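Novice: Provide a 3D model corresponding to the input given below.
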Amino acid sequence: MRVAALVITLLSLLAGCSEPTSDSPMVVYTSRDDALMKALFEAYSDDSGVPVRYVTGSAAELIARLHREGRSTPADVLMVSDAANLWLAARRDVLSPLQSVVLSANVPMYLRDPAGRWFALTKRARTLVYSTERVDPQTLSSYAALSEPAWKGRLCLTSADNLANRSLVATLIASHGTAWTRRVLSGWVNNLATQVFANDTALMEAIIAGQCDVGIVNSYLYGRLKQDNPQLPLALRWADQRGQGVHINITGAGVTQYAPHRVAATQLLEWLSQPRAQQLLANGNLEYPVNAAVNPPAAVASWGRFRGSDLPVALAGSLQQQAEALMAEVDYP
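Specialist: The predicted model follows:
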């Protein structure tokens, strides 16, 4: 039995060393936008000569598919949004640890898995958004301040089903503990102006419509709305600048556990962390590069500088269940 297992392992390793071809291209499972992926992988193929095919779906669907396919998967790379999804993929053992000098140099430690199973590719801030017509930005300071009586009937939030929300709560637990976070969440619920929203865009539209004055959203979604309407009567306010710093989440990728082209997949991840790809990714979705040598897009830079939290983003996954339970405890809808 041991000999058979060793043979299977050696065959898997040898298969992972094979080169992608037009008949057997590199395959990426991704939850990212189709147009962005098309431009990105065309650029990679131009630079490397390596053909890439990508398959889209939700993060949950793709992680389940990898788990179901096991050794028979055609996928070499998984690319999804939110650190909690990457943490889950690693926990379900569908990603393989790798060591790369390039990735270690380009991706800060707090933005990657400690075991090297996934690496951030872009960053987004989850911060405060407010009506420029009804709110003085100097009255906004932190996530916790939104639980104070001054914001009673003025706060809009997205639902507890929103993964970005739960990831924020997970990092609040990591920074301040359960009791503190429970008090903040209770205050948020008490201050709600209306029912919670399914997504950040609907929340921002509610602020514009006058249903509420302030909320919490992902920076790139604000950017999309601003791009469509330069006169948007909303602005971002960077939270917790005197504390932990604004909450950071990521998009990221890892090499799959049974990648048919493991070496080539690692090379793709390394390319994604370098300037050309970082610019394509950041420009394509109004996000922040993870490579410190690359500047954010001009539109993103125009929102102003901020200090981001340097908590390990993997905490968004490891504390996800605690965050979900705490939100349910305070009847966060």
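
Novice: can we go C-alpha only for contacts and neighbour counts from here?
Specialist: OK.

Novice: Skipping its backbone neighbours, what lies nearest Gln320 in space?
Specialist: Ala170 (5.7 Å; C-alpha to C-alpha, 6 or more residues apart in numbering).

Novice: That neighbour: neighbour count?
Specialist: 27 (other C-alpha atoms under 10 Å).

Novice: ok, now Arg242?
Specialist: Neighbourhood size, Arg242 [other C-alpha under 10 Å]: 10.

Novice: So it: helix, strand or coil?
Specialist: The local conformation at Arg242, judged by DSSP: H, G, I helix; E, B strand; the rest coil, is coil.

Novice: So which residues of the stretch 101-250 of the chain form strands?
Specialist: For the stretch 101-250 of the chain, applying DSSP state E, counting those that start in this stretch gives strands covering 119-131, 214-218, 234-237, 247-255.

Novice: Minimum distance to Pro333: which of those strands has it?
Specialist: strand 214-218 (15.1 Å; C-alpha to C-alpha).

Novice: And this one, please, so the two structures can be compared:
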Amino acid sequence: MQMRTQFMLSVAVALLVGACGQGGSSAPADKADAGVVNLYTARHYDSDRALYERFTEETGIKVNLIEGNADQLIARMTSEGAASPADLFVAADAGALWRAQSANLLQPTSSAVLDAAIPANLRDPEGRWFGLNRRARIIAYDSSKVRPDEVDTYEEIASPRFRGRLCVRSADSVYNLSLVGALIEAWGPEKTAEWTRGVVANMARPPEGGDRDQIRAVNAGVCEIALTNSYYYIRMANGDDAGDREVTQRVRLAFPSLDGQGTHVNISGGGVAARAPNRENAVRLLEFLASPEAQTMVSAGNNEFPASPNVPAPPPTDAYADFTAHPMSVAVYGRHQAEAQTLMSAAGWR
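Specialist: Purely as a prediction, here's the structure:
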């Protein structure tokens, strides 16, 4: 119910924005223009803008940005229907890509370049979207109170050892929804429901803030462990804020394993819009974003891990890249998200 309410609110916002003739930071370009590609993106990073500028320099194709969160963009594309100028949809979560796919907003793309660059478990089996960068959902822990072997599996997050000692963001976080979706795929709903109840029992405080807030809370002694995405921690460890850098001297990272097969990873990725008026340009941009150059630039600038196993992570991300990623297909996360939300809500995870 909570997800449905949020989605309906997003639809209302998108329709209002569409009526005003704007979306995110810019209005859409003309429906068809051989010199542009209309990118509906839920990613808002300087490193991405640098990529689009590089693409334009290399191809002469202008990237027209229409920005918003994933649900707003999905609602907008739905409301635009056949008149949508969307060429390419990009989101920072496999579940969001699945929602766009389920709404029939993405079309299959056959590309030898993309198939060669992106492993099969990081893309839709029918080619409707492709992962471009990876982020691991891991544990930040107080190294003065917690041993690494106490946080080397996902089960341990919910164990009695950490009663009242866990910080975590809300159940609405797409990263948490996708993690719980992956656990449903691996464990089934009964064991996953038990895990969500354990997570709630272990909360040191009601969920609040983003991932960096959880890491800072560990340092402040509010909790001993926290769930976070890898790239937030890497930013803090290598950023300009001296306080955040100091935090990461005490707070360390653990890459827990799921059933002994590796760490849960999510993706940022994109797919060609179902009615893309500039389809060839959209495919060219998607192939560019999957290139070693682009994956390296994003990894360096935003501290995500490249999707391709053949592209090494550059500094400073490389210092955290030596982990085993779970081989599960990220395409399964989305179809479990509604059930994940139900289990989390039933457990009291707000």
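
Novice: rewinding a little: dump the strands of the stretch 101-250 of structure 1 to TSV, plus mean neighbour count.
Specialist: Output for those, formatted as TSV (neighbours: other C-alpha atoms under 10 Å):
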stretch	mean neighbour count
strand 119-131	25
strand 214-218	25
strand 234-237	21
strand 247-255	26
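
Novice: hang on, the earlier thing: need the counterpart of the residue nearest to Gln320 of structure 1 in structure 2.
Specialist: Using TM-score structural alignment, the equivalent of Ala170 of structure 1 in structure 2 is Gly181.

Novice: go on, Gly223 of structure 1?
Specialist: Per TM-score structural alignment, Gly223 of structure 1 is aligned with Ile234.

Novice: Please work out which residues of structure 2 line up with stretch 246-261 of structure 1.
Specialist: Using TM-score structural alignment, stretch 246-261 of structure 1 corresponds to residues 263-278 of structure 2.

Novice: before we move on, back to that, mind listing what the match of Gly223 of structure 1 touches?
Specialist: Residues near Ile234 of structure 2 by C-alpha atoms under 8 Å, 6 or more residues apart in numbering: 303, 316-317.

Novice: Among these, name the ones in strands.
Specialist: Counting by DSSP state E, no part of the contacts of Ile234 of structure 2 is found in strands.

Novice: Compare those and tell me which is most surrounded.
Specialist: Asn303 (28 neighbours).

Novice: Next, work out how far apart that residue and Ile138 of structure 2 are.
Specialist: 14 Å (C-alpha to C-alpha, to the nearest Å).

Novice: Check Gln295 of structure 2 too.
Specialist: 21 Å.

Novice: What of Thr296 of structure 2?
Specialist: 22 Å.

Novice: And for Lys191 of structure 2?
Specialist: From Lys191 of structure 2 to Ile138 of structure 2 the distance is 20 Å (C-alpha to C-alpha).

Novice: ditto for Trp129 of structure 2
Specialist: 25 Å.

Novice: Then His326 of structure 2?
Specialist: The separation that His326 of structure 2 has from Ile138 of structure 2, given C-alpha to C-alpha, amounts to 12 Å.

Novice: Find residues that contact each of the two.
Specialist: Common neighbours of His326 of structure 2 and Ile138 (C-alpha under 8 Å, 6+ apart) are 263-264.

Novice: quick one: contacts for the equivalent of Ala82 of structure 2 over in structure 1?
Specialist: When structure 1 is aligned by TM-score structural alignment, the residue opposite Ala82 of structure 2 is Arg71. By C-alpha under 8 Å, 6+ apart, the contact list for Arg71 of structure 1 reads Tyr258.

Novice: Quick check: Arg71 of structure 1 is in a strand.
Specialist: No: using three-state DSSP, the secondary structure at Arg71 of structure 1 is helix, not a strand.

Novice: circling back to that earlier point, ends of the match of stretch 246-261 of structure 1, what's the gap?
Specialist: With C-alpha to C-alpha, one end of stretch 263-278 of structure 2 sits 38 Å from the other.

Novice: cool, and stretch 313-320 of structure 1?
Specialist: Terminal-residue distance, stretch 313-320 of structure 1 (C-alpha to C-alpha): 11 Å.

Novice: Could you do stretch 298-318 of structure 1 as well?
Specialist: End-to-end for stretch 298-318 of structure 1, by C-alpha to C-alpha: 34 Å.

Novice: and for it, what are the contacting residues?
Specialist: Taking C-alpha under 8 Å, 6+ apart as the rule, stretch 298-318 of structure 1 contacts 83-88, 109-113, 125, 166-168, 170-171, 174, 223, 236, 238, 241, 244-250, 286-288.

Novice: Which residue in structure 1 aligns with Pro207 of structure 2?
Specialist: Per TM-score structural alignment, Pro207 of structure 2 is aligned with Val196.

Novice: scratch that, Ala313 of structure 2 is what I was asking about
Specialist: In structure 1, the residue paired with Ala313 of structure 2 according to TM-score structural alignment is Pro296.

Novice: Spit out the contact partners of the closest residue to that match other than its chain neighbours.
Specialist: In space, and not counting its chain neighbours, Pro296 of structure 1 is closest to Tyr288: 5.3 Å by C-alpha to C-alpha, 6+ apart. When contacts are counted by C-alpha under 8 Å, 6+ apart, Tyr288 of structure 1 touches 122-124, 282, 295-297, 300.

Novice: Right, I'll call it a day here.
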